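Engineer: Based on what follows, work out the 3D shape:
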Amino acid sequence: MVDLSGRVAIVTGAGGGLGREHALLLARQGAKVLVNDLGGAADGTGASLSAAEKVVSEIKSAGGEAIANGASVTDYAEVEAMVADVIARWGRVDILVNNAGILRDRTFAKMDLADFRAVVDVHLMGAVNCTKAVWDLMRDQGYGRIVMTTSSSGLYGNFGQSNYGAAKLALVGFMQTLGLEGEKYNVRVNCLAPTAATRMLEGLMPQNMLDALAPAQVSPAVLALVSEAAPNRAIICAGAGSFEEANITLTSGIFVPPGEDAAEQILSRYAELTDRDGEIVPERGGVQGDVELRKAGFRLAVTQEA
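Structural biologist: Just a heads-up that it's a prediction; the model follows:
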């Protein structure tokens, strides 16, 4: 069993759905949990602390320790104050689960840019704000586990979710770099891509499918990703009791000498360029350049830094 005794966790968007289940599970495994939730509607409007307080009551009733917080993840001053409250009460922060999010779905042609910015602000900048507020604390104590909530909409696209998809894939890039920067400090950063029946999916799926996608079946992935044995820089997909890993890969590709017909060669050899036999998962951004220079005939004596 994963033991989180003595660990302190912050879970954002934890007043209901996935966040609630994450918070309850971490608390059952011994963590002290700050339950953050603005308490707004699915589109981000409104605010109330009641949802977070209800989850705190559930945790306390089960013998755990928790506090409620209503900070908006989009307001860095509020986030800093939230972290300061955790430090004042429990002295450290070991775990951050960036779960808060909103939806404002429309096709891009019909989408107001204000709705695009609002979704990016909550999902991406909300995670950035919360992570920034705990980053130095985790580095200084030599321990930290951070989970970003990405989505299949970001990894693979989804009609009507250009704002949501853009924010969710941006979190993968954020995770990849932080995982590299935090590794020597034992700060591990990963992504979760959940499929769960939350209020964001109401009306989008038949009820029998929603019933199968209980949020509680996703939370074991979060527990694994915040454990002492957590991986680093993984994208774990989870839903209906199933777990997978997503990867961004690089094919072996082709070399096309400079020339006026370079574009035509790319098109005519496109099947070869995209052949996935021998593809790799680069361990850092600079690997792409390494591969390309080798195909161009260069021998790299020193590994390039990204």
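Engineer: From now on I want contacts and neighbour counts done on CA atoms only, so please keep to that.
Structural biologist: Will do.
Engineer: Longest helix of this protein, counting residues only.
Structural biologist: For the chain, the longest helix by residue count, based on DSSP state H, is helix 162-182.
Engineer: chain center to whatever helix or strand comes next after that helix, what's the gap?
Structural biologist: Going down the chain from helix 162-182, the next helix or strand is strand 187-194, by DSSP states H and E. On the basis of C-alpha atoms, centre = their mean, to the nearest Å, strand 187-194 sits 5 Å off its chain's mean C-alpha point.
Engineer: Just the residues contacting strand 187-194, thanks.
Structural biologist: 138-139, 142-152, 171-172, 175-176, 178-179, 182, 218, 221-222, 225, 230-239 (C-alpha atoms under 8 Å, 6 or more residues apart in numbering).
Engineer: now with 6 Å?
Structural biologist: Outside strand 187-194, the residues that touch it by C-alpha atoms under 6 Å, 6 or more residues apart in numbering are 143-151, 175, 179, 232-239.
Engineer: Provide the count of other residues in contact range of residue 231.
Structural biologist: 16 (other C-alpha atoms under 10 Å).
Engineer: you'd agree it is in a strand?
Structural biologist: No: assigned with DSSP: H, G, I helix; E, B strand; the rest coil, residue 231 falls outside any strand and is coil.
Engineer: which strands and helices sit next to the longest helix of the chain?
Structural biologist: helix 152-156, strand 187-194 (3 or more C-alpha pairs under 6 Å, 6 or more residues apart in numbering; DSSP states H and E).
Engineer: Now show me the structure for the sequence below, then we'll compare the two:
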Amino acid sequence: MMRTVIVTGAGQGLGRAHALAFAATGHHLVLNDLGADRLDAVAAECAAAGGKVLTAPGDIADWEFAGALVERAVAATGRLDALVNNAGLARDRMLVNMSEAEWDAAVRVNLKGHVAPLRHAAAHWKALAKAGTPADARVVNTTSGAGLQGSVGQSNYSAAKAGVATLTQIAAVELARYGVTVNAIAPSARTAMTEQVFADNMRAPEHGFDAMAPENVSPLVVWLASAESGFVTGRVFEVSGGSVGIADGWQHGPAVDAGRRWDPAELGPVVRDLLARAPQPAAVYGA
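Structural biologist: So this is what the prediction gives:
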């Protein structure tokens, strides 16, 4: 049976690569991006690769549009099997120079642009479960190394992507009862955002394996969106080139319990001891 997948941010970069990978494996695609022209171009490529494609240009961070997108997918195909939240943007600026508009834009697209379609897809899957026909559905979110370790000059983007990672964990627990798994990827690949900021690292080699090609990320996304992946949920996968790994997030570390309220004067030695026993956090990118 052909599975129906929504891919947001499908007009370029990772989203385009994901769409083409799904098309090549016989999926019914509902593609979203803000720009209709580039979305139509990707849709044509997907159709040529054998996929059945609908396009839905619009602002994925708009709550009503996100709901209409989910409704359109279900109305057109009779089902929704996977949501791939990929849409994002960067408004890089050192925190001391950042404007309110730059903060709001990054958080709106990168975080709310995940929440809005996820909320409406979740409501659809809940209704199926309540009707006695639970889905076997998948959500694949897109966080970032910037959201896991932080990135200098990207506090807005990093905060939003950290929110995506936590959203993934929460949604995985909340939606499990409806037959839905929720995972995230933290990709490293050449996109419109990264090829400018990390130009040297992202440049394609003249010969050999192009480790930063966005197409390298898509096989994991296709697998996570498949029926086969039902045993994994609430995890973040780091993927780059030919490497796939599990991101190990915040864990409870060493602690000291005095059994009473602490006096501030006591805490210097206590904190020094805790820091000595705790693992060092991963370095912030660009530090």
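Engineer: one step back: among the helices and strands packed on helix 162-182 of the first structure, which is the most enclosed?
Structural biologist: Burial of these is given as mean neighbour count (mean count of other C-alpha atoms under 10 Å); strand 187-194 ranks first at a mean of 27.
Engineer: before we move on, back to that, tell me roughly how far the longest helix of the first structure lies from the second structure on average.
Structural biologist: Mean deviation of helix 162-182 of the first structure from its aligned counterpart in the second structure after superposition (mean C-alpha distance after the TM-score superposition for the first structure): 0.6 Å.
Engineer: Under the alignment, what does residue 108 of the first structure map to in the second structure?
Structural biologist: Superposed on the second structure with TM-score structural alignment, residue 108 of the first structure falls opposite residue 95.
Engineer: what about that match, distance to residue 273 of the second structure?
Structural biologist: In this view, residue 95 of the second structure and residue 273 of the second structure are 31 Å apart by C-alpha to C-alpha, to the nearest Å.
Engineer: Check residue 7 of the second structure too.
Structural biologist: From residue 7 of the second structure to residue 273 of the second structure the distance is 47 Å (C-alpha to C-alpha).
Engineer: Between the two, which is the more surrounded one?
Structural biologist: Shown here are residue 7 of the second structure and residue 273; by other C-alpha under 10 Å, residue 7 has more neighbours (25 against 14).
Engineer: if I line the two up, what does the more buried one land on in the first structure?
Structural biologist: Residue mapping for residue 7 of the second structure onto the first structure gives residue 11, with TM-score structural alignment as the criterion.
Engineer: any idea whether the closest residue to its match other than its chain neighbours is helix, strand or coil?
Structural biologist: With C-alpha to C-alpha, 6 or more residues apart in numbering as the criterion, residue 11 of the first structure has its nearest non-adjacent residue at 4.7 Å, and that residue is residue 97. Here residue 97 of the first structure is strand, with the state taken from three-state DSSP.
Engineer: What range does the longest helix of the first structure cover in the second structure?
Structural biologist: The aligned range for helix 162-182 of the first structure is 155-175, by TM-score structural alignment.
Engineer: circling back to that earlier point, residue contacts, the match of residue 7 of the second structure?
Structural biologist: Here residue 11 of the first structure is in contact with 35-36, 97 (C-alpha under 6 Å, 6+ apart).
Engineer: okay, now the counterpart of residue 49 of the second structure in the first structure: neighbour count?
Structural biologist: Using TM-score structural alignment, the partner of residue 49 of the second structure in the first structure is residue 62. Residue 62 of the first structure has 12 neighbours, counted by other C-alpha under 10 Å.
Engineer: Okay, strands next: where are they in the stretch 151-287 of the second structure?
Structural biologist: Remark: strands assigned in the stretch 151-287 of the second structure by DSSP state E, counting those that start in this stretch are 180-188, 236-240, 243-246.
Engineer: Mind checking the ones you listed for the one nearest to residue 76 of the second structure?
Structural biologist: Residue 76 of the second structure lies closest, by C-alpha to C-alpha, to one member of the strands of the stretch 151-287 of the second structure: strand 180-188, at 20.9 Å.
Engineer: After superposing, tell me the mean distance of the closest one to the first structure.
Structural biologist: Per aligned residue, strand 180-188 of the second structure averages 0.5 Å (mean C-alpha distance after the TM-score superposition for the first structure).
Engineer: Now do that strand against helix 155-175, angle only.
Structural biologist: Relative orientation of strand 180-188 of the second structure versus helix 155-175 (axes from the mean of the first three to the mean of the last three C-alpha atoms, to 10 degrees): 160 degrees.
Engineer: picking up where we left off before, quick one: the match of residue 108 of the first structure and residue 154 of the second structure, what's the gap?
Structural biologist: 8 Å.
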